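Participant: return atomic coordinates for the entry below.
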Amino acid sequence: MNGPPSPSPARWFQALRRTRLGEPCLKTYGLECVELLRRARVAFQAGRTLKENFRMTQLEAVLRMLEEHECDFVDALGRDLHKPRFETVVSELILVKNEALHAINNLKKWMQPQHVERNLSTSLDECVVISEPLGVVFIVGTWCSPVQMCLVPLVGAIAAGNCAIIGPSECAAHTAELLHRLTPFYLDNECFHVILLGTNDLPEVVELKFDHVFFTGNREEGSRIAQAAARTLTPVTLILGGKNPCYVDQHCDIATTAQRIAWARFQNAGQSLVAPDYILCHADVKARLVQALKCCVMQFYGSDPQESRSFGRMVNLEIFNRLRDTLWRSGKVAVGGQVIEAEKYIAPTVLTEVSESDPIMQQEIFGPVLPLLTVNDVDEAIAFISKQEKPLCVYAYSSNSKVISRLMSETSSGSFCSNDCILQSLTVALPFGGVGATGMGSFHGRYSFDTFSHRKSCLLRGTRFECVTYLRYPPYEDRNLSLMTWASTLSQKSQGWCQIL
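Facilitator: Below you'll find the model as predicted:
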């Protein structure tokens, strides 16, 4: 099936001109959302998204949009988050491209029915699992990764054959407006839509009844989304933030450890769901680690990070003020600590002498602040992590494989990474998602395809061999039960399960 018709050159250049000039887009209102949902549902019911060719065309269009408008995305994220071009390209655009290319290369295999093991009673039947699209899905992105968290789930939704409505975060307004303008020029105009909403409008839109809701954001908003979805029995995937612990053992390369932690915590000015939220440092290496982190900040951003082109800003004053107030009431500043409200600037900061009861330890940190607590051994670190709510990520730095193994097996989290940070959340071959209060469901690669698919069980049987299947029919006879029990015993011995004919 062909994609949407190409717009006229005049309309194309007009759209590009509006994008570059930053002309504001109008907010999407309730009646418009209803109409867009209706159009998407009509398109889905017409089978528009079912063909492999259509899905391929749309995935390739996502790639073209990112390639042809890289500068526009860099500009939008620069306006929203003061995000350096390097970070935008690497952590936003390339990541989405990798997902799209992975889906394109594997789509045929993913769409094929999966044959399952047969047993004695189905030995002459065909047992398959078919992945069918859910329908019209609602994807709600977060402001801290506004391109990645809108388009990576969209890739999975397209690959699985769904129509989708995307709701970018209003906090990253320039990026949201860019997606709103560009999407109609690349993706099918009936199947895919971008809406511009306020956070408070989201539950009302969710109640319009989608076939799946994919939400990325904080727990408070995620709870409201889940409650709204529950009222219409809509399944949800929630990727929520949490306090991600990072254990630093006495047996590790301190210089490398400090570099990797500092990179993960301070990129995007610390505004990340997957950055290490606090360090549990072995007491023997605390002083060395603090000094190494100080050197890393100097190496990365110079003597004055405010002047660095590699360091971002807080997305808005509300989040800036919340973090500033929390920072001033927690621990002791060992590195950084400077704040400038007019620029929404908070310097890369390391806090020491932090206690578990400090405000900085009571909520997730969306900013460039890294608290450091000390522990005496790995047992104490595991105990500390285990008594908190399950985090989205756990990180551990040690050259001792037994220490790594213990932290991986004795703590529960959405994901785990040893001797580095964040990378486990960027790999297309690994599922990424939360557990407990950090969310439900997962995505990336094949796991995104499965999230947006219904795995339908299909048993294909003919009408032959009624001479055997008649045993199950009334009137029930002891002789028939004995035969069925005997057959089940044979099946159990040969295949490891008990199966009645």
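Participant: hey, let's count contacts and neighbours off CA atoms from now on
Facilitator: Will do.
Participant: apart from its neighbours in sequence, what residue is nearest Arg329?
Facilitator: Pro359 (6.7 Å; CA to CA, 6 or more residues apart in numbering).
Participant: the one you found contacts Asp325, correct?
Facilitator: No - at 9.1 Å, Pro359 and Asp325 do not qualify as touching, with contact defined as CA atoms under 8 Å.
Participant: tell me which of these two has more neighbours.
Facilitator: A count of neighbours by other CA atoms under 10 Å puts Pro359 above the other of Pro359 and Asp325, at 17 against 12.
Participant: for the more buried one, give me its contacts.
Facilitator: Thr326, Leu327, Arg329, Ser330 (CA atoms under 8 Å, 6 or more residues apart in numbering).
Participant: who wins for neighbours among the residues you listed?
Facilitator: Of the contacts of Pro359, with other CA under 10 Å as the count, Leu327 tops at 23 neighbours.
Participant: distance between the ends of stretch 183-193?
Facilitator: 7 Å (CA to CA, to the nearest Å).
Participant: nearest residue to the middle of this protein?
Facilitator: Ile239 (5.5 Å; CA atoms, centre = their mean).
Participant: next SSE after the strand or helix carrying that one?
Facilitator: According to DSSP states H and E, Ile239 maps onto strand 236-240. Once strand 236-240 ends, the next helix or strand along the chain (criterion: DSSP H and E) is strand 245-248.
Participant: which residues touch that following strand?
Facilitator: 257, 276-282, 381, 385, 391, 393-398.
Participant: at 6 Å instead, please
Facilitator: Pro276, Asp277, Tyr278, Ile279, Leu280, Cys281, Val394, Tyr395, Ala396, Tyr397 (CA atoms under 6 Å, 6 or more residues apart in numbering).
Participant: who wins for most neighbours among the residues you listed?
Facilitator: The contacts of strand 245-248, ranked by neighbours (other CA under 10 Å): first place Asp277, 31 neighbours.
Participant: quick one: which helix or strand includes Ala264?
Facilitator: Here Ala264 is assigned to helix 254-266, by DSSP H and E.
Participant: thought Thr374 was touching Tyr278?
Facilitator: No - counting by CA atoms under 6 Å, Thr374 stays clear of Tyr278, with 10.6 Å between them.
Participant: please provide the structure for the following sequence as well, for comparison with the first:
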Amino acid sequence: MNKYQLLLEKQRNYFRTGATLPVAFRKKALQTLLMAIKKRENEILEAVKIDLRKSSFEAYTNEIGIIYLEIKHLMKNIAKWAKPKKTKIEMFLMPGSGTIYNEPYGTSLIIAPWNYPFQLVIAPLIAAIAAGNTAIVKPSEVSQATAKIVTTILEESFSDNFVAVVNGGIDETTALLSLPVDKIFFTGSVPVGKIVMAAAAKNLTPVTLELGGKSPVIVDKSADLTLAARKIVWGKFNNAGQTCVAPDYILVDKSIESDFLKKLQEVIREFYGENPDESKDFGRIINERHVARLEKLINSNKVVFGGKVNVNKKYIAPTIMVNVTLDDVVMQDEIFGPILPILAFEKIEDAISIIRSFSKPLALYLFTKDKNVEKLIMERVSFGGGGVNTTILHVASSHLPFGGVGQSGTGSYHGKAGFDDFSHKKSVLKQPVFFDPGITYPGKQISLKLIKMIMG
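Facilitator: This is a model prediction of the structure:
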């Protein structure tokens, strides 16, 4: 056995002792993690600043505060969710009773990305713990400072037979994916998601994929343009656009395009000043390779705002592009950076057609005051989740399952959805020993006519 197989065996043996099953154990583990995060809060903020130059406010709200809320929500509800659930059964199965048991899968593997390097490793971990699993955690090697503090926190809090951390790159991830774990949870890009799913298929391991895609914003002619501009600018340029649910492109009604463009530019200046590179609230691209990738997406002939790039500083200014077509390079893949293409439409049906020309997005945002437009979009467009007259905030709710559809992902988590995602629903029918009419047994069967009356 190699070291990863030994680690899996160690966790599997621990899980089989039943130690992780009591609700009291799960709550204590979550409380331990909560206190460890609080103890090293400043170190987390500093690590995220090193990796992505996030401001303390942005890092706290996006990386830490959201985790505190989720842990408290899970601790409050674990006992209720973990209880066996009695359910109705059909008359022909009587006398008897049906019960659904929430059973932890067992050993889980969590592979995290670099863009929210603390939140997106801890959020699925707390769901795994709440559901009663053990976990092997693989932070991203790209966000090295945050990976280091994640490792410190988890190693100080738990023994590796319960929660273990594995650091490294492609080789380590490949080795972990070859293990016959009981559950895989991956957050990252669509191409890597396909690799993860293929690896999971070899062991028939259930997998949750939190991926991405080109998430559109529709600005209808009835929209409040000031509100729309503020919400979109914040949602897009938060974390320098490196957010899986960030607005990827805007579809705006042609009749309001000019006015809306002015509002967007006004709001960018309001939020980040005339020189966003000097703003403490505007982050940096994760590394020079991604800066180079993003720079290739900028068509200077279509830029009406921003466009400035500094590879050495890992900086790309908030950038707006107009007169964009579906053939432009910027519209071929998820942008994942502070570049905002704008396309105009004549009719709302045209906007729907454009969205449908891509794979189903992880998110969609609609700005409108028209209830009919809202109803049309909700009924006609498939997407993971989103918002009406807001952006990205749906991911902050423990009461809203977060996940993709189609190529943007499979499965969902946050709150009870996370607990369910790491749980197997074990259904059991119990019948008494004192009653066995045997009407379905060979030689004792009732007539087909009577069976049809009962079941038909």
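Participant: any idea what the TM-score is?
Facilitator: After superposition, the two chains reach a TM-score (TM-score structural alignment, normalised by the length of structure 2) of 0.97; 456 aligned residues with a CA RMSD of 1.4 Å.
Participant: and the residue nearest to the centre of structure 1? What does it align with in structure 2?
Facilitator: When structure 2 is aligned by TM-score structural alignment, Ile239 of structure 1 is paired with Glu210.
Participant: what of Leu317 of structure 1?
Facilitator: Leu317 of structure 1 maps onto Glu288 in structure 2, by TM-score structural alignment.
Participant: hang on, the earlier thing: distance to Cys163 of structure 1 added to the contacts of Pro359 of structure 1, as CSV?
Facilitator: Below are the contacts of Pro359 of structure 1 laid out as CSV (distance: CA to CA, whole Å):
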residue, distance to Cys163 of structure 1
Thr326, 42
Leu327, 43
Arg329, 47
Ser330, 47
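Participant: so what's the residue nearest to the centre of structure 1 up against?
Facilitator: So Ile239 of structure 1 contacts Thr216, Gly433, Gly434, Gly439 (CA under 6 Å, 6+ apart).
Participant: then Arg313 of structure 1?
Facilitator: Leu81, His82, Ala269, Lys344, Tyr345.
Participant: kindly recompute the last result at 10 Å.
Facilitator: 78-83, 268-271, 306, 320, 343-347, 367-368 (CA atoms under 10 Å, 6 or more residues apart in numbering).
Participant: surely Thr57 of structure 1 meets Asp188?
Facilitator: Yes - with contact defined as CA atoms under 10 Å, Thr57 of structure 1 reaches Asp188; the gap is 9.5 Å.
Participant: quick one: what's aligned to Gly409 of structure 2 in structure 1?
Facilitator: With TM-score structural alignment as the criterion, Gly409 of structure 2 lines up with Gly439 in structure 1.
Participant: go on, Asn161 of structure 2?
Facilitator: Match for Asn161 of structure 2 (TM-score structural alignment): Glu190.
Participant: how many neighbours does its match have?
Facilitator: 21.
Participant: quick one: secondary structure of it?
Facilitator: Using DSSP: H, G, I helix; E, B strand; the rest coil, the three-state assignment for Glu190 of structure 1 comes out as coil.
Participant: same check, this time on Leu21 of structure 2
Facilitator: Per three-state DSSP, Leu21 of structure 2 ends up coil.
Participant: residue in structure 1 matching it?
Facilitator: Per TM-score structural alignment, Leu21 of structure 2 is aligned with Leu50.
Participant: same check on Ser97 of structure 2?
Facilitator: Checking TM-score structural alignment: Ser97 of structure 2 goes with Glu126.
Participant: Lys369 of structure 2 too?
Facilitator: Aligned partner of Lys369 of structure 2 by TM-score structural alignment: Ser399.
Participant: go through the contacts of Pro359 of structure 1 and flag which are in strands.
Facilitator: Of the contacts of Pro359 of structure 1, none are assigned to strands by DSSP state E.
Participant: quick check, nearest of those to Thr88 of structure 1?
Facilitator: Leu327 (27.0 Å; CA to CA).
Participant: what sits closest to the closest one if chain neighbours are left out?
Facilitator: Ile360 (6.5 Å).
Participant: also Ala36 of structure 2?
Facilitator: Ile153 (6.2 Å).
Participant: just confirm that neighbour is within a helix.
Facilitator: Yes - counting by three-state DSSP, Ile153 of structure 2 is part of a helix.
Participant: that one: how many residues sit nearby?
Facilitator: Ile153 of structure 2: 17 neighbours (other CA under 10 Å).
Participant: which ones are touching it?
Facilitator: Neighbours of Ile153 of structure 2 in contact, by CA under 10 Å, 6+ apart: Leu33, Met35, Ala36, Ile37, Lys39, Arg40, Ile44.
Participant: repeat that for Phe384 of structure 1.
Facilitator: Applying CA under 10 Å, 6+ apart, the residues near Phe384 of structure 1 are Pro245, Leu280, Glu356, Val375, Val378, Thr411.
Participant: sorry, back to before: quick one: map the residue nearest to Arg329 of structure 1 onto structure 2.
Facilitator: Using TM-score structural alignment, Pro359 of structure 1 lines up with Val329 in structure 2.
Participant: what's the spacing between that match and Lys302 of structure 2?
Facilitator: 12 Å.
Participant: what's the answer for Ile320 of structure 2, then?
Facilitator: Taking CA to CA, one finds Ile320 of structure 2 at 8 Å from Lys302 of structure 2.
Participant: now do the strands in the stretch 351-456 of structure 2.
Facilitator: 363-367, 385-388, 402-403, 409-410, 412-413, 423-430 (DSSP state E, counting those that start in this stretch).
Participant: Arg12 of structure 2: which of these is closest?
Facilitator: Nearest of the strands of the stretch 351-456 of structure 2 (CA to CA): strand 423-430, 16.0 Å.
Participant: now for that closest one, which elements pack on it?
Facilitator: Strand 423-430 of structure 2 sits against strand 85-87, strand 97-104, helix 119-130, with contacts defined as 3 or more CA pairs under 10 Å, 6 or more residues apart in numbering; DSSP states H and E.
Participant: quick check: which element contains Leu34 of structure 2?
Facilitator: Leu34 of structure 2 belongs to helix 23-39, assigned by DSSP H and E.
Participant: need the contact partners of that helix.
Facilitator: Helix 23-39 of structure 2 has contacts (CA under 10 Å, 6+ apart) with 19-20, 41, 43-44, 64, 67-68, 71-72, 74-80, 82-83, 122, 125-133, 149-150, 152-154, 156-158, 162.
Participant: try it again with 8 Å
Facilitator: With CA under 8 Å, 6+ apart, helix 23-39 of structure 2 has contacts from 19-20, 68, 71, 75, 78-79, 82, 126, 129-132, 153-154, 157.
Participant: how about stretch 203-213 of structure 1?
Facilitator: 30, 33-34, 134-140, 224-225, 228-229, 231-232, 234-237, 452.
Participant: ok, of the residues you listed, which come out buried?
Facilitator: 33, 134-140, 225, 228-229, 234, 236-237, 452 (16 or more other CA atoms under 10 Å).
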